[in-house]
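A.B. asks: mind folding the following:
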Amino acid sequence: MTELLYRLHCPPLRRAPWVIAPSLGLVLALAALHPAHAQATSERIVGYVRDANTQRYLYTEVHQLQIGRDGAPVTGTTTYLDPQGQEMARKTVDYRSHRTVPVYRLELPAQGYSEGITEVGGTVMMFKTSQRTRQEERLDMPEGHVAGDSGFNQLIMDLWPSLQRGQTVRFRLLVAGRLSDYAFRARHAGELTYLQQAATRIRVEPDSMLRFLVDPIDLIYDRSGRRLLHYAGVSNILNPATGEVYKRIDIQYGGEPPAEARLP
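C.D. replies: Predicted structure coming up:
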């Protein structure tokens, strides 16, 4: 699932992107897991990413996950590949300290950028590095529902029964790219058929006045809430032509690889 919120740019009177990794760009390929496994195993999940407006193929996400006996991810590595199959970025994730706030590190070498969460407990240590300038911030772990980076997907799974009952669920999202945390909410946004299967749409947005400035994230899961099928929202990857994140992307998880995708 993506990394749900990396950078925020909110100029007056303009809608602005929140990058959600996860990985929520994110977000969020961790939701493409099958139901609980009988034993520890490995999963490879591929996401195919297009510009939502032009449908130009942008990059491929390859998620390699180690899955515990309960079916939940333990550790993982995500590589981001350009259309020629060359690596653009890499992220490592470790859930052993916290189910919904994993330790992680995202690196984009060409942009001289990295960010992550290095410690999780009663407090959370976050960092970001841009052009060799490193910043760090230690925050108290928020009370109630909380997620960081790809742990957002685990939170959605935990809250799935409430979402299916039509409840709006509220949570804090830790954003290393901003060295802060923000109030968000998620709600059931309808049933549909997607890729010839029954599916559920979940909408995620800031739980504050920022929702009038920030575009929502739309996620499509299978009806069980165990498998992410589609993500629509802002990217956590920088456009090399502009140095800014892709504003609106579509990610399809699984299915036939597009002709434009090159995998190693």
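A.B. asks: going forward, measure contacts and count neighbours with C-alpha atoms only.
C.D. replies: OK.
A.B. asks: which positions in stretch 89-103 come out as buried?
C.D. replies: 89-95, 98-103 (16 or more other Cα atoms under 10 Å).
A.B. asks: following up with a second sequence; could you model it the same way so I can compare the two?
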Amino acid sequence: MELLVATPGSPIQHARTAKRAVLAVAICAMTVSGLPALGAEHYEGEAYAATGGEALYSESHWRYDDDGVATGLVLYRCPDGSPFARKHIRATANAQAPDFDLLDARTGYTEGVRGSGDRREVYVRTSAGAPERTAALQDHAELVVDAGFDAFVRDHWDVLNGSATSLAFVVPSRLGAMKFEVSRVGAETVDGRPAQRLRLALGTWYGGLLPHIDVVYDNATRHLLRYEGTSNVRDASARNVVVRIEFPPAQRDSQATAADVAAAATVPLTGTCPLS
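C.D. replies: All right, here's what the predicted structure looks like:
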């Protein structure tokens, strides 16, 4: 398959389309391998507006083993604590390309990647009343899906110390993958921990003119400490919000129980926060 979604028209039209696509990309802080043998690993993320700094929402993450399959669950909450969206992640043979399903109950928006046998597809539905759109998705060495970016970073950590590395990141709203490049920006310290800042940008001649995503990973643990860029959460105008998400190491533990996971997986999604 093409790594860059083809669009008709001039380079300017390509740039506009690519900008909409990059605004739909969000790398979520969920690792889908190396799970603890007992219990579920749990950690929190706090999302703030990129400009202004007000709290927008929070993310509660769990990762655990489900009959030998690395599995993840993310619950999104409004500032008042009410949950409004949920994401399920399930590992595949390709650690960089898990299956996932995201549902935002405020509008009925859903997106994801699913597989049956040798066939995989990407899908999106923009609202509860809208039809679901799907497209076939071919797995390959450069394909990265959602939380699989963490596996990509771990596998390419040393390579990223040099030149930019290409990947094909799945953008559900475009029903396909787009070619991006990941490069190391430099070293910094977050919460007293030595870390590395990486940048994800479109791998095109006009990519430098478009928004990018920065992620900061702990040198020692390879855990995500900070995310800066466009979220997979939308505001009241159906635009992906631009955020800074902090993942405090102090709020990461492996003491969550099966009951905690079950509660997060079944709690009604009642939040209505507009996030605008």
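A.B. asks: kindly provide the TM-score of these chains.
C.D. replies: Once superposed, the chains reach a TM-score of 0.80 (TM-score structural alignment, normalised by the length of structure 1), with 238 aligned residues with a Cα RMSD of 3.0 Å.
A.B. asks: with secondary structure and distance to residue 188 of structure 1 as added columns, please give the buried residues of stretch 89-103 of structure 1 in TSV.
C.D. replies: As requested, these are exported to TSV (DSSP: H, G, I helix; E, B strand; the rest coil; distance: Cα to Cα, whole Å):
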residue	secondary structure	distance to residue 188 of structure 1
89	strand	32
90	strand	31
91	strand	29
92	strand	30
93	strand	28
94	strand	29
95	coil	26
98	coil	26
99	coil	23
100	coil	20
101	coil	23
102	coil	25
103	strand	28
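A.B. asks: which one among those residues gets closest to residue 148 of structure 1?
C.D. replies: Distances from residue 148 of structure 1 to the buried residues of stretch 89-103 of structure 1, taken as Cα to Cα, are shortest for residue 101 (4.5 Å).
A.B. asks: returning to that earlier point: take the buried residues of stretch 89-103 of structure 1 and lay them out in TSV including distance to residue 137 of structure 1.
C.D. replies: Output for those, formatted as TSV (distance: Cα to Cα, whole Å):
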residue	distance to residue 137 of structure 1
89	23
90	22
91	20
92	20
93	19
94	19
95	20
98	19
99	21
100	19
101	15
102	16
103	14
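A.B. asks: nearest to residue 116 of structure 1, of the residues you listed?
C.D. replies: Using Cα to Cα, residue 103 comes nearest to residue 116 of structure 1 of the buried residues of stretch 89-103 of structure 1, at 7.2 Å.
A.B. asks: hmm, residue 97 and the closest one touching each other?
C.D. replies: Yes. If you go by Cα atoms under 8 Å, residue 103 of structure 1 and residue 97 touch, sitting 7.4 Å apart.
A.B. asks: find residues that contact each of the two.
C.D. replies: Counting by Cα atoms under 8 Å, 6 or more residues apart in numbering, the contacts common to residue 103 of structure 1 and residue 97 are residue 120.
A.B. asks: so which of the buried residues of stretch 89-103 of structure 1 is the closest to residue 36 of structure 1?
C.D. replies: Using Cα to Cα, the buried residues of stretch 89-103 of structure 1 come closest to residue 36 of structure 1 at residue 99, 15.1 Å.
A.B. asks: thought the closest one was touching residue 153?
C.D. replies: No. Look at residue 99 of structure 1 against residue 153 with Cα under 8 Å: they stay out of range, at 9.9 Å.
A.B. asks: just say helix, strand or coil for whichever residue in structure 2 pairs up with residue 53 of structure 1.
C.D. replies: Aligning on TM-score structural alignment places residue 53 of structure 1 opposite residue 51 in structure 2. The assignment at residue 51 of structure 2 comes out as coil when based on DSSP: H, G, I helix; E, B strand; the rest coil.
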